[in-house]
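>>> What shape does this take:
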Amino acid sequence: MAKRYGGRFSPGAGDMPQPQGEPVHPLESRVKWITISASPFLLSAFWQDPFGLVTNLAGFGIVALGSVLTREGLQAEAAYDARRVARRPAWPRKLFGGVATGLGLAVGAAEPNAMFGAGLIGFAGAVLHHLSFGADPARDKGMEGIDPFQQDRVARIVDEGEEYLAGMLDAIRRTGDRRLEARVQVFAETAREMFRRVEEDPGDLTAARRYLGVYLMGARDATVKFADLYAQTSDQSAREDYEALLTDLEGNFAARTRSLIEGGRSDFDIEMQVLRDRLAREGVRPRDPTKPALENRRGHDLSDLIRETVKAGRRRD
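Sure thing, here's the model as predicted:
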């Protein structure tokens, strides 16, 4: 089926919903140069002796593997930076990507009588890789006071919700309609706002679990059935019903997310009032904001003492 091209600056796209998309690391576009830098190994491999053929092909393959690991590490770092609460990556992909890049350069440059020089080239490549792309996130972010077991439960449910969203996007692409694809992507971003909220406060999981499971599964099933029907019949009434369903789902997910945030505010107000009550029982009263802050009484009394001493000396004279 032919697909009509369209985008942000295309005619008639002014009222078209624009999805935000996944976070992108600013250095991700540089990764391709890792593989390009190793292309001489591939191009010159077939003009070498058997040892040179094997080392050049192996060097290019290892460097290409390093570029893949580096790209995945940058994507993981972008997702880590985009969240206020996140765990460090399960394993340091950028570190292994740098090691693979250096090893590939060393293997590709290896010669029977120049192993030391090849090792220096590999070491230099690994160091330059680290300087270019940096290190992987080494610690969890915003995890203070969060139960790791509860966080693992949230991670599993969020992964399940992401699978439902991916199923919706895969199904709607079968229609060949870019506007519908963007519409589903906008709903996916709304659902991910709830994902982020639950990740930041796992205590909200009970209130949001039905949305993250049952409702998203129903939305995916409805999208699959609509995509099959619309691809065959292009039924406009079915399309209007499906868009109305997405609108209702967006409103419900956004309202639930707002209620979770307001619930967090209520919890904060309760904790603040409890702390004030405890301070009041200890005899500590809150300061009146209309009155100035406490002065340095010690300095004020010392100035008065000096002033009185000078006056007494003058009277004796």
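>>> CA only for contacts and neighbour counts going forward, please
Will do.
>>> List the contacts of Ala78.
The contact partners of Ala78, by Cα atoms under 8 Å, 6 or more residues apart in numbering, come to 23-25.
>>> Using PyMOL, make a named selection holding only the buried ones among the residues you listed.
Here is the PyMOL command that selects the buried residues among these (16 or more other Cα atoms under 10 Å):
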select buried, resi 25
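>>> Which members of the contacts of Ala78 occur in helices, if any?
Residues of the contacts of Ala78 located in helices (DSSP state H): none.
>>> Closest one of the contacts of Ala78 to Val284?
Pro23 (47.7 Å; Cα to Cα).
>>> The closest one reaches Ala82, doesn't it?
Yes - the pair Pro23 / Ala82 is scored as a contact, 6.8 Å apart, by Cα atoms under 8 Å.
>>> if we look at stretch 31-41, which residues are touching it?
Outside stretch 31-41, the residues that reach it (Cα under 8 Å, 6+ apart) are 56-57, 59-60, 63-64, 67, 70-71, 101, 105, 108.
>>> Same list, the residues you listed, but as JSON lines with secondary structure please.
Formatted as JSON lines, the contacts of stretch 31-41 follow (DSSP: H, G, I helix; E, B strand; the rest coil):
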{"residue": "Asn56", "secondary structure": "helix"}
{"residue": "Leu57", "secondary structure": "helix"}
{"residue": "Gly59", "secondary structure": "helix"}
{"residue": "Phe60", "secondary structure": "helix"}
{"residue": "Val63", "secondary structure": "helix"}
{"residue": "Ala64", "secondary structure": "helix"}
{"residue": "Ser67", "secondary structure": "helix"}
{"residue": "Thr70", "secondary structure": "helix"}
{"residue": "Arg71", "secondary structure": "helix"}
{"residue": "Thr101", "secondary structure": "helix"}
{"residue": "Leu105", "secondary structure": "helix"}
{"residue": "Gly108", "secondary structure": "helix"}
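>>> this one as well, want them side by side:
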Amino acid sequence: MAERFGGRFSPGSGPLPGAPVTRAPAPAKPPRHRLEGRPFWLVLCGAPLLFTGFGDGPAQLATDLAAFAAIALSAWMTREGLRAEAAYDARRTARRPAIPRKALGAGLLALGVGLAAYPPENGLVGTVILAALAAALNLLAFGLDPTRNKGMEGIDPFQQDRVARVIDEAERHLAAMKDAITRTNDRRLLARVDMFAATARELFHAVETDPRDLTAARRYLGVYLMGARDATAKFADHWAATRDASARSDYEALLSDLEANFTARTQSLIDGGRDDLEVEIEVLRDRLAREGVVAREIVDQTGK
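Sure thing, here's the model as predicted:
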């Protein structure tokens, strides 16, 4: 899609005269696994199967086409497993993937290689060996799926599920904001929305770390983001029709106010967690003192 050029001297793109020049941070990118593009080579390796079955009868043709389909599906499943692993690694707390996609990809690759190597001269044992080697090499190249939950020790699973649902909804609001502001074809506005999204995700991370903070942050994750989404959609439509500089200034001021509020709420949650920790330490010190135990490590950490 063509994108309108927006440089320093383009109308509506540069800062206003006399305004301080600030450098916008790079837009936040979704997590990406370093091996995500490599499963595509499996499809290329299996591509000859699309042609080898012609001239050998319908049974061989069907077998070769089924083998290619299994290999292609294996590549897709493996790539989805790598994406799920990247999302798992990017979050402070995360559940293990419900579906072991990389393991399924290895199984599908074994099936595809087995079908491709099934001619009678290879024998059943040879076919099984080749299929097992293909599955093993797939797992060796791309690794196993995450097998355990991360950062969820001592956290109520029901509460964690509530947090996950709320944050998923909040991410959809941010995605809708990005889609709406993209219609303006203005790089400065795109970067501005990315800055706000990065600030909002700091609050997401704080709530993920301690799901008990969900009640205090729920209005920010729901009502405020929904309002920001709707305001962005209305501004994008208005800007496309009028190029109203006053409306642009008001919208940027709204994002600044939202950023300030989200930052303050995030810091409040962090400070609240620190206060709770200090209370727990004090209670533990008193209990150890009553038991006649000197908690040297705790004294060193608190400085008391």
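>>> now stretch 276-286 of structure 2: which residue numbers in structure 1?
Stretch 276-286 of structure 2 lines up with residues 267-277 of structure 1 when matched by TM-score structural alignment.
>>> on that earlier part again, the contacts of stretch 31-41 of structure 1: which two are farthest apart?
Pairwise over those, using Cα to Cα, the maximum falls at Asn56 and Arg71, 22.7 Å.
>>> Neighbour count: these two, which is higher?
The neighbour comparison of Asn56 of structure 1 against Arg71 (other Cα atoms under 10 Å) goes to Asn56, with 29 against 22.
>>> So what does that one match up with in structure 2?
Correspondence of Asn56 of structure 1 to structure 2, assessed by TM-score structural alignment: Asp64.
>>> just Asp221 of structure 1 next, same as before
By TM-score structural alignment, Asp221 of structure 1 lines up with Asp230.
>>> separation between Gln273 of structure 1 and Met1 of structure 1?
Look at Gln273 of structure 1 and Met1 of structure 1: by Cα to Cα, to the nearest Å, they are 63 Å apart.
>>> Can you get me a residue count around Gly222 of structure 2?
Gly222 of structure 2: 15 neighbours (other Cα under 10 Å).
>>> The strand or helix carrying Glu243 of structure 1 vs structure 2, mean deviation?
Assigned by DSSP states H and E, Glu243 of structure 1 belongs to helix 236-281. Taken over the aligned residues, the distance from helix 236-281 of structure 1 to structure 2 averages 1.3 Å (mean Cα distance after the TM-score superposition for structure 1).
>>> so after that helix, what's the next helix or strand?
Using DSSP H and E, the helix or strand that follows helix 236-281 of structure 1 in sequence is helix 297-316.
>>> just checking, what packs against that following helix?
If contacts are counted by 3 or more Cα pairs under 8 Å, 6 or more residues apart in numbering; DSSP states H and E, helix 297-316 of structure 1 sits against no helix or strand.
>>> ok, and what's touching that helix?
Counting by Cα under 8 Å, 6+ apart, no residue sits against helix 297-316 of structure 1.
>>> buried sites along it?
By neighbour count on 16+ other Cα under 10 Å, the buried set for helix 297-316 of structure 1 is empty.
>>> State the number of residues packed around Phe158 of structure 2.
Neighbour number of Phe158 of structure 2 under other Cα under 10 Å is 10.
>>> What segments of the stretch 1-150 of structure 1 are strands?
Remark: strands of the stretch 1-150 of structure 1 are absent; assignment by DSSP state E, counting those that start in this stretch.
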